[in-house]
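S.K.: Provided below are the primary sequence and the corresponding predicted coordinates.
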Amino acid sequence: MLAGTATAAGSPPPQPSPHELSETARLADRRSLVVGDRAYAMGDESGLYPATGWHIRGEMGGFWTQPIKVLDGLWFGLDGKWLGKDTAAAKYTSGHGYSRIDYPGAVQVRRTDFVPDGLRATLVGLTLSSPTAKTVSLDVDAHSELMSSYPWGWTTPSAADANLPDTGAYGNGTLRFREQSSKHDYAAYVGSSLRPTNHALGPNHRGPQDPAVICPADGTTPARCDDSLVGKGTGGRLTYDVDLKPGKTKTIWFAVAGSDAGPQAAQRDYDRALSNPDKLLQAKENDRQQIDQMSAVDLPGDRLLQQSVEWSKQNLADSVQEARDLQIRDVNEGKDYPAPVGTVGTARWFGAGFPDYPWLFATDGEYTSYAAVAAGQFDTVKAHLKALRDISDLLNARSGKVAHEIIPTGDVYFGSNQSAGNTDETVKFPSIVALLWRWTGDDRFRDDFYDFSVRNLQYVYRELDQDKDGWPEGLANVERSGMGAEKLDSTVYLARGLRDLADLAASRHDRKVEQWATARAKDVEARFEAQWWVPQALGYADSVDDPANPANDNTPIFQRHWTGVTPMEAELVRPGRPTSPLASPEHAATALTQRETACYTGEFGLFHTGTGPTSDPAGNPGASCDSVVSQVKSERSIFSLNTSIMAVAEGNYGRLGPNQQRVYTTGNARIQLDPKVWETPGAMPEIAPSPDSAANIGRPFYDRSMTLQAWGTYGILWPVIHQQLGVDPDLGHGRVSVVPQIPAGQPKVAGSNIRLGRGAIDVSARLAGKEIRTDLTVHDVKAAFTIGAVIPAGATLNDVTLNGRATPYRVVTTSRGTEVHVAARGSATLRITLA
């Protein structure tokens, strides 16, 4: 419907979509979120806007368009009663690319929010219906907060130093807000295609949240605030008379548009958003339907995981952000604010998490890339890598070091040449280049990123191995005290990165780099187990070489962090050998079994830091599963990334059972899909409810972890597409392997439209009695195919046929178990009969 139009009484009521999830309880305690690539909005699920987030305390919610905030909120009142306060919300619904809130009453209201991709604007539609003819007075309050995403609350300068007072005006039916200085011109437009009958301007206009409760900078803080001390916004109200007819609905669309390039740019996107909101909503739904149709899976033995695949693909799409004209500067963890070293014209990326981390990270993006290629979302992976490379080269003078955390302004909080890390994301970068090259076969892409990939690993050996022992130094994933100079995860990802760089080099006939990377990879692999395995811990050391103890020369330091799983998680591609993780099969089995215990695993997945003997004054709050005395306390917070790492590690060793991988895929799926657990329906959060991390809905809005964090999708999409369905492309070399493994006790796993290069494949694997059947359908993928299956442990082969005929086959032992491989030219049906 166009703004202000009506629907005939005879039209059937809209039916619930199968791609929607709804919540009715504690809506005011839950965050809502709608995202487009140029804007996003967050409030609560009743339609109000509590002060949210902590980077700029209380200011991370509301309406944003990177790199600025636009509004604190947008409130609606009907005949003097504010929706969400005087008229309670009855239901909140998350859809693919949109949200809805239903309000019952004499006049029923359905609110629909979405953000059109490509526009710096958010659209909100109110659909009104009444059983009797009436004219209602509709008030719309808007409170501006034009503010840059950096500086933050504690940095120098701070957000309070940088934020300037907004001004408000009314013109041609719209509220217009502006914040100007000699260096910037921020603007916002708010309004509808309907003509208001009245308007007002003033410092408040927060609907039912006036007078505002202000979050103090420190000290005792109310459980719920409406604004922050940093806020310097202003407000306005638009009032409309809306005629309603019995038995008909009327939809009115409102737009919030913003720009960091002045009011004309804001008005352009405002006008485009309101030109045809229904068409834009249909385009959004169509785009999301296409995403849903890629990597569509059928898992009759695990419908929860199947549903999580569906929503994880949407979570990835909801994480895409874009900014223009980023001014690149090293702010040195908030201590400095120098002149920029250069400008990046456009950056596009997977935002790490909402509301406090919607910007560009290397660590997050590298893990998320595995989920994204499995979902067929190649373009954003490439864009993310390009943004990291372009910004890192400017920031670090082409040293090869990858920047860690980049705000959409271009300010780099951490990751310059002067920073102590993060080593892991520098050594991971070549692996993500190799990953995308293998899934796309795009040699141009490979060539574009090859030089930077070479410089990544050369930098590590030049700058981050001062003792020349081959173990990389510097900070890594675990940002905790007490660790040694050389970290396990950096070592593991270095080993993988060296092999991947060697593969890239070989494909380009760069013999020098290939030999350099291969020699170093072989050195790391040969010495790894002897250096890092701690027998009494039943696992790998978290780090070695304690800098506080000069006598500690590569003595293992064991602290039970989640990174102890990485030797089983990262797969190494080695010529002439099956792809497998760095950990030996024997040590992997021991370590994974240990991590499945109550010392490391809770209801929703893997703890950040396991329990056990410790010298820390806090003591040990949980079980003890080894005899090593750690110097740090446990941290029984379950991050969706940690659980993902464990899910992937289990799958790498064929451990798909109900007490193995399924524990971790189910953990991540439940925090996303279980109404008893979720905060925002369908959104994978950063941290699960855990013994040491209470559920977000019980915490103040300004003191929560992220309600949507992209990295958790790694533990859903990669285990299903790559491990259970066995899709393992190497299109850079013209090969594709499809070797499914059906989880024990399940009859079938299947996936369709799994994107490879410019084509796709469908895969199905069934186990019925003594027969395993793998069906492969190829759509426009030119490659040499290997089709097969992982056979159950202890089973023996009786017969193998391809397309109904006896065929040559190979039996290959891998880290997953015993695999049967058959060469195929394309679409094929493989039947394996067991004795």
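M.R.: Received it, and whenever you're ready, just let me know what you need. The structure presented is a predicted model; accordingly, all values stated were derived computationally and were not measured.
S.K.: CA only for contacts and neighbour counts going forward, please
M.R.: Fine.
S.K.: how far out from the middle of the chain is stretch 257-277?
M.R.: Distance, stretch centre to chain centre, for stretch 257-277: 28 Å (Cα atoms, centre = their mean, to the nearest Å).
S.K.: Please identify the buried residues of that stretch?
M.R.: 257-260, 262-263, 265-274, 277 (16 or more other Cα atoms under 10 Å).
S.K.: Which ones among the residues you listed lie within strands?
M.R.: Ala257, Gly258, Ser259 (DSSP state E).
S.K.: What is the nearest of these to Ala476?
M.R.: Ser259 (36.0 Å; Cα to Cα).
S.K.: quick one, what contacts the closest one?
M.R.: Thr65, Ile68, Arg120, Tyr186, Ala187, Ala188, Ala265, Ala266 (Cα atoms under 8 Å, 6 or more residues apart in numbering).
S.K.: if I look at it, how far off is Gln377?
M.R.: Counting by Cα to Cα, to the nearest Å, the separation of Ser259 from Gln377 is 28 Å.
S.K.: And for Asp553, the neighbour number?
M.R.: Asp553 has 12 neighbouring residues, counting by other Cα atoms under 10 Å.
S.K.: Is it in contact with Ser543, as I believe?
M.R.: No: assessed by Cα atoms under 8 Å, Asp553 is found out of contact with Ser543, at 11.7 Å.
S.K.: re earlier: mark which of the contacts of Ser259 are buried, thanks.
M.R.: Buried, going by 16+ other Cα under 10 Å: Thr65, Ile68, Arg120, Tyr186, Ala187, Ala188, Ala265, Ala266, out of the contacts of Ser259.
S.K.: Presented hereafter is structure B, for comparison with structure A:
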Amino acid sequence: MKKLLSTLFSLFILACSPKAEQSLNNLLKDSTKIEGKKNYLGSPYVTAGNRVYMVGHQDGTFPALGWHIKGEMGGIWNHPIKLMDGFDVEMVVNGQVLALSKASEFVNYPYANKHLFEFKEEDLIIERIQFVPDSVQGILIQFVIKNNNTKKIDGNVKFTGHTNLRPTWLGERSNMVDSKDSAAFHDNYWIVKDSVNTWYTIFGSDQRPISSDELKNSEKPNGVSNSLEFVVTIPAKSEKTLNIAIAGSYDSRTDAINTYNNILENFVPMAEAKKARYKELANQSKLTIPDKHLQDTFEWLKYNCDWLVRTIPEIGSGIGAGIPDYPWYFGVDSEYALKGYMAIGQDKIVEQTIRLLDSVSMAVNSNGRILHEMSTNGVVFNKGNINETPQFASLIWEIYKWNGDKEFLATYFPTIKKGLKWLLEENDDNKNLFPDGFGMMEIHGLDSEMIDVAAYTQRAFADAALMARELNETELAREYRKLADQLKEKINTEFWSETFQSYADFIGTDEQALKLIEDALVRADTLNKPWAIEELETTKKQILSNPSNEPRPFVLYHNWVVNTPMEMGIADSTKAIVALDNAKQFTNPFGVFVTGIDRDETAGDDSGSFKGSKVFSYTGAVMTLPTGVQAVAENNYGRPNEALDYLKRMSRSFSYALPGSIYEVSPDYGMITQAWNIYSFAVPIVNQFFGIKPLAHQKTVVIEPQLPKEWDNAALENVKVGDNIISIWRSQSESGHQIKITQTQPDWKIQVVLPDDGYTAQEGDAQTETKNGKTVFTFTEATMVVGKN
């Protein structure tokens, strides 16, 4: 009798609860979405939030994922701890067990995702929708059960959560020691605690279960599995919802309970708020171009950027590098990515990430060296590769040009001065201005004088000179400018290889080169690259027949970093064009090879793709960062059509495996979403194609567009520069060519730079002058139009 009353009460609650009828589908109806591919249902997705995120497979399962903590990088994370490995769901109808483990469809939305499970014999469809509210340590899972039958359906839904409270990577270094979990059922939810630590997971529903069971979990000796079972009755041709909240805390039971209750009570307004915020993200730096696939790619990259925000109140907020294996903080990844984040208006997280990197780097290094990798528990794994310190300097100058905040500049310039001093005083043994040590290429032995370290060091001193002048440190500005000029000259002479029509991978001794050649030969032989073997053997013979006692430049690997002198605009134009053309042979349809000797025999043709190894490796990889660097480099030398080609190659990976995202390694290997992708798109599009060169500290924006030929009609709207908003429209018709620009702060100066080719000011009062074969129109109005007939 008691069980019957409980069942009836549950049915009453299910039928009458207003939350039960608040289907998230209503909110998703007018949201942009992308449906996944059937053949990628067995691959990962992410439900993202800045506090909690969930990683599973598109088919609805939660297999072991990742290598940083082997098999543990999936599931539900509330850094610096994990909450759950995942969950299983099944519905029993007429004695038949319907497992929600083989979704027929996966749909991704900017702020949520959905799995569709079809049970044709029962005429039943179950949708699983999930989203993570902003700044909340929990997730809402909603099941929409649709009865398409002409008869009602009576059934039970069983939800089993596999809790695994454990620390993140390097937890043992911060005294985070995992212990056995224990669980207790309270009212209508399970509360799980690590027996030694104050780590909690809570999961349950706003509908009372008819039973709850604690299950044995033999696979995870420190985890537990617990289930909740609900009775559902669904009238003919109707639907019911079941809401599950999963919440956690790494320091408070009360916080976990309050979060759990808050999600169940307020998930609809929370979802509405996140939807509205994502609409704002889409409208910032809004791109409209003829190529709708590339346009969609750019829009979704803005969402990807937000997916990677990781907030740990005790540490701060910052962008992670990638999901699932790199959700924590990196120096160099941020130094590329944040330039792109700024160009799309996500300035708050830019300044938060910089604050985090600076404060932790100074705490662990104290000498201006910028850290490389830091876990979410605060443990720094790598105190910094050589390139990260100069790149930090250039990042600060770039962000200052966007925000115009002199206090921001003054805050970080002391770190920059220390870092540049450390760079040359402690890492340049032969005092030739080329620092020694690892740069972007993580290949054993490539730690002498690297081309990317040299290029980024030159740019750092050039940018530091501008910062010093801005802060009235005149003598220091002259010193930095002199070093920058010397480095530019040395890079163009000492790193250039006429034989290979390329800048060298590194400058080193013959002994270093011969050892690296042996390693490279093994690699080329393993990958079956006979052309690379022949080239390497030839280089080896040349070294042995013409030995040198002095370090000299070597081209061995054709690593992508040989293009950084063009990315930084250091290369003289003659060398740059030759090197850019030469680089095309180290591409495939998706972009640029990380290591050139790995290229396919059919490189440059529309065939072939990367086949990743089971043991995680970047060998043979094509990646978005090298490809984006090449696009930036092409634009620097007035070749927007070639730059667009690289963007198109990268965009071929968009939605290839995870709808709405671009993988780290093209097209479908490594991280399922990656922070530096936005650098590879936003800088070429915003700064170069549309030519927006911010000078917020001078209340000036220089606009020097160089749009690809294909973009006859294009627009970039709502670009944030300081407290100004800039929009640009370019139109072309038989009657002529027109560029319209608006700004929200008409006291600012807008300088439009165009070829000296018959352009006139058609709207607005412009001062006009000609410089170096270009016409400069200077406006101080809300709307201005320049064109020619």
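M.R.: Yep, that arrived. Keep in mind that what you see is a predicted model, and the values were worked out from it rather than measured.
S.K.: one step back: in JSON lines, list the ones in strands among the buried residues of stretch 257-277 of the first structure along with distance to Ala502 of the first structure.
M.R.: JSON lines is the format used below for those (distance: Cα to Cα, whole Å):
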{"residue": "Ala257", "distance to Ala502 of the first structure": "48"}
{"residue": "Gly258", "distance to Ala502 of the first structure": "46"}
{"residue": "Ser259", "distance to Ala502 of the first structure": "45"}
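S.K.: In the second structure, what range does the longest strand seen in the first structure match?
M.R.: Longest strand in the first structure, counting residues (DSSP E): strand 134-148. Aligning strand 134-148 of the first structure against the second structure (TM-score structural alignment) gives residues 153-167.
S.K.: and that stretch, how far from the first structure on average?
M.R.: In this overlay with the first structure, the average offset of stretch 153-167 of the second structure from its partner residues is 1.2 Å by mean Cα distance after the TM-score superposition for the first structure.
S.K.: Please, where are all the strands along the stretch 601-750 of the first structure?
M.R.: 601-602, 605-606, 638-639, 687-688, 708-709, 727-730, 735-738, 748-756 (DSSP state E, counting those that start in this stretch).
S.K.: Would you mind finding the most buried of those strands?
M.R.: strand 605-606 (a mean of 31; mean count of other Cα atoms under 10 Å).
S.K.: What is that one packed up against?
M.R.: strand 638-639, helix 640-652, helix 661-673 (3 or more Cα pairs under 8 Å, 6 or more residues apart in numbering; DSSP states H and E).
S.K.: Tell me which of these lies nearest to Pro157 of the first structure.
M.R.: Comparing these by Cα to Cα, strand 638-639 comes nearest, at 31.4 Å.
S.K.: so how far is that closest one off the chain centroid?
M.R.: The answer for strand 638-639 of the first structure is 14 Å, by Cα atoms, centre = their mean.
S.K.: so that strand corresponds to what in the second structure?
M.R.: The aligned range for strand 638-639 of the first structure is 622-623, by TM-score structural alignment.
S.K.: Superposed on the first structure, what's the mean shift for that stretch?
M.R.: With mean Cα distance after the TM-score superposition for the first structure, stretch 622-623 of the second structure averages 0.8 Å from its match.
S.K.: tell me the contacts of the aligned residue in the second structure for Lys748 of the first structure?
M.R.: If you follow Lys748 of the first structure across to the second structure using TM-score structural alignment, you land on Asn713. Asn713 of the second structure is in contact with Ile289, Pro290, Trp729, Arg730, Ser731, Gln732, counting by Cα under 8 Å, 6+ apart.
S.K.: cool, and Phe106 of the second structure?
M.R.: Glu35, Gly36, Lys37, Leu41, Gln58, Asp59, Asn113, Lys114, His115, Leu116.
S.K.: Please report which of these has the highest neighbour count.
M.R.: Gln58 leads the contacts of Phe106 of the second structure on contacts (other Cα under 10 Å) with 31 neighbours.
S.K.: Distance of the match of Lys748 of the first structure relative to Ile344 of the second structure?
M.R.: Asn713 of the second structure is 20 Å from Ile344 of the second structure, by Cα to Cα.
S.K.: Could you do Ser252 of the second structure as well?
M.R.: Distance from Ser252 of the second structure to Ile344 of the second structure, by Cα to Cα: 37 Å.
S.K.: Contact partners for the counterpart of Arg758 of the first structure in the second structure?
M.R.: Taking TM-score structural alignment, Arg758 of the first structure has Asp723 as its aligned residue in the second structure. Residues in contact with Asp723 of the second structure, defined by Cα under 8 Å, 6+ apart, are Asn403, Gln745.
S.K.: Also Tyr53 of the second structure?
M.R.: Counting by Cα under 8 Å, 6+ apart, Tyr53 of the second structure has contacts Val46, Thr47, Ile76, Trp77, Asn78, Val132, Ile139.
S.K.: In strands only, show me the residues you listed.
M.R.: Of the contacts of Tyr53 of the second structure, the ones assigned to strands by DSSP E are Val46, Thr47, Ile76, Trp77, Asn78, Ile139.
S.K.: surely the fourth one meets Val52?
M.R.: Put plainly, it is Trp77 of the second structure. Yes: Trp77 of the second structure is within contact range of Val52, at 5.6 Å (criterion: Cα under 8 Å).
S.K.: which stretches of the stretch 451-600 of the second structure form strands?
M.R.: With DSSP E, counting those that start in this stretch as the criterion, the stretch 451-600 of the second structure has strands spanning 496-497, 502-503, 506-508, 552-554, 587-588, 591-593.
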